[in-house]
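S.K.: Kindly return the folded structure for what I paste below:
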Amino acid sequence: MKRALLLVLIAGLIAVPVFNAAAATYKVGFACMTLAYTWMTYAYQAVIDEAAKYPEIQLVVENAQGDAARQYEIMENFIAQGFDAILVNPLNVDVLVPVIEAAAAAGIPVATFDRRAFNQDSTIFHVGADDVFGGRLALEYVASKLDGVGKIVHILGELGASPTINRALGIHEQIIHYPGLEIVFEQSGKFNPADGLTVMEDAITSTAGDFDAVICANDDSALGAIQAMIDAGIDFDDVIVVGYDGVPGGLSALIEGTLDATIQYPVEMARLATEQLCKYVISGTMPENVDLDINPWMLVLSNYETEAEMNYEL
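M.R.: The predicted model follows:
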């Protein structure tokens, strides 16, 4: 695929020039939170592919590698170098507040996607997904499968991240409508398979295996939880497992029957945020909706082939 990107910094360490660097008029920095999550690798590619459509834009990508302090420093460097705009998906809702405000004070527009910061008033727009709605979807699915009665293990995402906060909020808001449902274990699986496995092992021990459903904050942690249940000899006919993201591993687990459902977290938000920021930098055109949340949707075995957002072939 043709890349018109002008400069991409891979993992925040290696500079890779790509096509027509001299043609760029504007420099946009992308403070990428991490590439450790499967979903994020596709969002990252969506940003790069969309920016490639604008030869006026030089995109510089730096990977914070899951470190909020590093992401802060990346943004500080973008400000110091006088970038024309910054795109960021904050690792933590409050750590980046001062540097986002500093960018705004320096006249450098900041746009967020996927994740929010507490000071969204200092950003020019946000494109995300309604994670509260997604959490409600997950709980409703479990409630329907259990006829409103059962014990739930809830594996959270990275603490302090807006998707973790909002997905959990949706679950807790919805469960009050089902007095027969109970969350018997809740702990962070940090959005990754290794922690998902460890936390699920703890859940199995803590509950003595007495649970009816597992809701995970993303598919990566769900895959770890599934492995822990396989290792423990748990029968998947007796447990409902729900993930979030709709990434290839989750879709494969749907086919295998170890995952009952996953919530599609739209990669479209990354593409749309990049499009809107590039257009703003070039022409000053603001998007009509400066706070856009796309509703996620449910994927199950019967609909994933037609409803999954993309085939995830990079």
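S.K.: all contacts plus neighbour counts: C-alpha atoms, from now on.
M.R.: Noted.
S.K.: what about the residue positioned nearest the centre of the chain, distance to residue 64?
M.R.: Per C-alpha atoms, centre = their mean, the C-alpha nearest to the average position across the chain is that of residue 114, at 5.6 Å. In this view, residue 114 and residue 64 are 15 Å apart by C-alpha to C-alpha, to the nearest Å.
S.K.: next one: residue 76
M.R.: Distance from residue 76 to residue 64, by C-alpha to C-alpha: 12 Å.
S.K.: likewise residue 35?
M.R.: Counting by C-alpha to C-alpha, the gap from residue 35 to residue 64 is 9 Å.
S.K.: Counting neighbours around each, name which of those two comes out higher.
M.R.: residue 64 (23 against 17; other C-alpha atoms under 10 Å).
S.K.: do you know how far that one is from residue 158?
M.R.: 15 Å.
S.K.: Correct me if wrong: residue 32 contacts residue 89.
M.R.: Yes - shown here, residue 32 and residue 89 form a contact pair, counting by C-alpha atoms under 8 Å, at 6.5 Å.
S.K.: can you list residues touching both of these two?
M.R.: Counting by C-alpha atoms under 8 Å, 6 or more residues apart in numbering, residue 32 and residue 89 have no contacts in common.
S.K.: Distance from the host helix or strand of residue 140 to the middle of the chain?
M.R.: Assessed by DSSP states H and E, residue 140 sits inside helix 131-145. Helix 131-145 sits 17 Å away from the centroid of its parent chain (C-alpha atoms, centre = their mean, to the nearest Å).
S.K.: Here is the second sequence; please produce its structure so I can put it next to the first one:
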Amino acid sequence: MRTAHSRRHLVAAAGVMLAVTGLVTGCTASTGESNTGPTNNANNSESGETVRIGFSGPAADHGWLGAINSAAIAEAEKYDDVELVVAEGTNDANLQISQVETFINDGVDAIVLLPTDGAALTEVAIKAMEAGIPVINVDREFSSPFAARVTVLGDNYGMGVSAGTYICEKIGDNPDAVVAEIAGIDSLPLTQDRSRGFADALEDCGLEVSNRVAADFTVQGGEAAASQLLAAAPQIDAIWNHDDDQGVGVLAAIDAAGRDEFFMVGGAGSKNAMDEIKSGDSVLEATVIYPSTQGADGIALARLVAQGKSLGDLVEQDVPTRIVLYAPVVTAENVDEYLPTAFAS
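M.R.: Model (predicted):
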């Protein structure tokens, strides 16, 4: 059962994905007809003026963050006109501020920044922008629109909508279905957005969250939260777990409790989760993607901005200021399409 609300969200998100696809392909399809759009839209994959891009992100203490960093580096290596300067990953906002100040002093052509704390890094990002260095903000937003030329985000609200829509399609005809939720860190806006999207999608098919616990994006936290949930809820029909890294612990708790009367939807898109889905022997039968390509997308966008180019499939003369990536649901039917970009927990 897919509702009008969910359809509207998914159609809008699909439109964004078309833009991102243009970013990846870097050129328009050849039809034999002349291209009447701006000339800087064509041949983005061709080598241009060499640009130095500074990249700084948090410490890779989480599978998803590790994938962010490695994908960004791999993306830069695709281009012979990109020189990537990588700062050591850190969870210390002050250290990251000093890294950005070093990029500014070195006169890089662009900075890709996944801030350990968006608010804390806002001032130094504005400083870079005022120095004429475009900043590409990834995943965690700054607190001022003047701090970034482009912001690349996963769709946290959309993750919730996608998870809720999938559950509605499976059990929406049962008004008494018990739906449980294992969130991430409740104090984070991203967790709040995911829960809000999930509740909105469930409401469209007459369901609601019956039992909810919060974890902390770690294996240990996921196991503890899931154990608490299972002890409190003797009957469950569906679970949405926000994060596949903590999902390793969630599945361990489920196995220890000997429970299998429900199905589970994960979140983020880890290889571990996709292997479980593909096996067909797990309660985990779907996961919602939160792209670990955001850093790589930031590198590709930084290159385009620094070279004065735009997205290949858009008529718009400049790179958009904000790109929100799609949150698709991965199931046994399409898992092979997503495994190549899955990250290891």
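S.K.: After superposition, what is the TM-score?
M.R.: TM-score for the superposed chains, counting by TM-score structural alignment, normalised by the length of the first structure: 0.78, backed by 285 aligned residues with a C-alpha RMSD of 2.8 Å.
S.K.: What lines up with the residue nearest to the centre of the first structure in the second structure?
M.R.: By TM-score structural alignment, residue 114 of the first structure lines up with residue 139 in the second structure.
S.K.: didn't its match look like it was pressed against residue 155?
M.R.: No - applying C-alpha under 8 Å, one finds residue 139 of the second structure not in contact with residue 155, separated by 9.3 Å.
S.K.: Check which residues of stretch 196-216 of the second structure are buried.
M.R.: Neighbour-count burial for stretch 196-216 of the second structure, counted by 16 or more other C-alpha atoms under 10 Å, picks out 196-205, 207-209, 211-216.
S.K.: Which ones among those lie within strands?
M.R.: 209, 211, 212, 213, 214 (DSSP state E).
S.K.: In CSV, list those residues along with distance to residue 268 of the second structure.
M.R.: As requested, these are exported to CSV (distance: C-alpha to C-alpha, whole Å):
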residue, distance to residue 268 of the second structure
209, 20
211, 21
212, 19
213, 18
214, 16
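S.K.: Which single one of these is nearest to residue 260 of the second structure?
M.R.: Using C-alpha to C-alpha, residue 211 comes nearest to residue 260 of the second structure of these, at 16.7 Å.
S.K.: residue contacts, that closest one?
M.R.: Counting by C-alpha under 8 Å, 6+ apart, residue 211 of the second structure has contacts 178, 179, 180, 181, 229, 233.
S.K.: In the first structure, what residue corresponds to the fourth one?
M.R.: Alignment note (TM-score structural alignment): residue 181 of the second structure maps to residue 154 of the first structure.
S.K.: Tell me how many other residues surround the aligned residue in the first structure for residue 319 of the second structure.
M.R.: Using TM-score structural alignment as the criterion, residue 319 of the second structure maps onto residue 288 of the first structure. By other C-alpha under 10 Å, 9 other residues sit near residue 288 of the first structure.
S.K.: again with residue 79 of the second structure
M.R.: Residue 79 of the second structure - counted by other C-alpha under 10 Å - has 16 other residues nearby.
S.K.: separation between it and residue 309 of the second structure?
M.R.: Residue 79 of the second structure is 15 Å from residue 309 of the second structure, by C-alpha to C-alpha.
S.K.: now residue 114 of the second structure
M.R.: 23 Å.
S.K.: what's the longest helix in the second structure?
M.R.: Ranked by residue count, the top helix of the second structure under DSSP state H comes out as helix 4-25.
S.K.: Quick one: list the elements packing against that one.
M.R.: helix 156-171, helix 189-204, helix 294-306, strand 322-324 (3 or more C-alpha pairs under 8 Å, 6 or more residues apart in numbering; DSSP states H and E).
S.K.: Helix, strand or coil: sort out the closest residue to residue 322 of the second structure other than its chain neighbours for me.
M.R.: Nearest non-adjacent residue to residue 322 of the second structure, counting by C-alpha to C-alpha, 6 or more residues apart in numbering: residue 151, 4.8 Å away. Look at residue 151 of the second structure: counting by DSSP: H, G, I helix; E, B strand; the rest coil, its state is strand.
S.K.: To which residue of the first structure is residue 151 of the second structure aligned?
M.R.: By TM-score structural alignment, residue 151 of the second structure lines up with residue 126.
S.K.: again with residue 199 of the second structure
M.R.: By TM-score structural alignment, residue 199 of the second structure lines up with residue 172.
S.K.: what residue of the first structure matches up with residue 268 of the second structure?
M.R.: Checking with TM-score structural alignment, residue 268 of the second structure has residue 245 as its match.
S.K.: how many neighbours does residue 12 of the second structure have?
M.R.: 12.
S.K.: My error: substitute residue 296 of the first structure in the last question.
M.R.: Residues near residue 296 of the first structure, counting by other C-alpha under 10 Å: 22.
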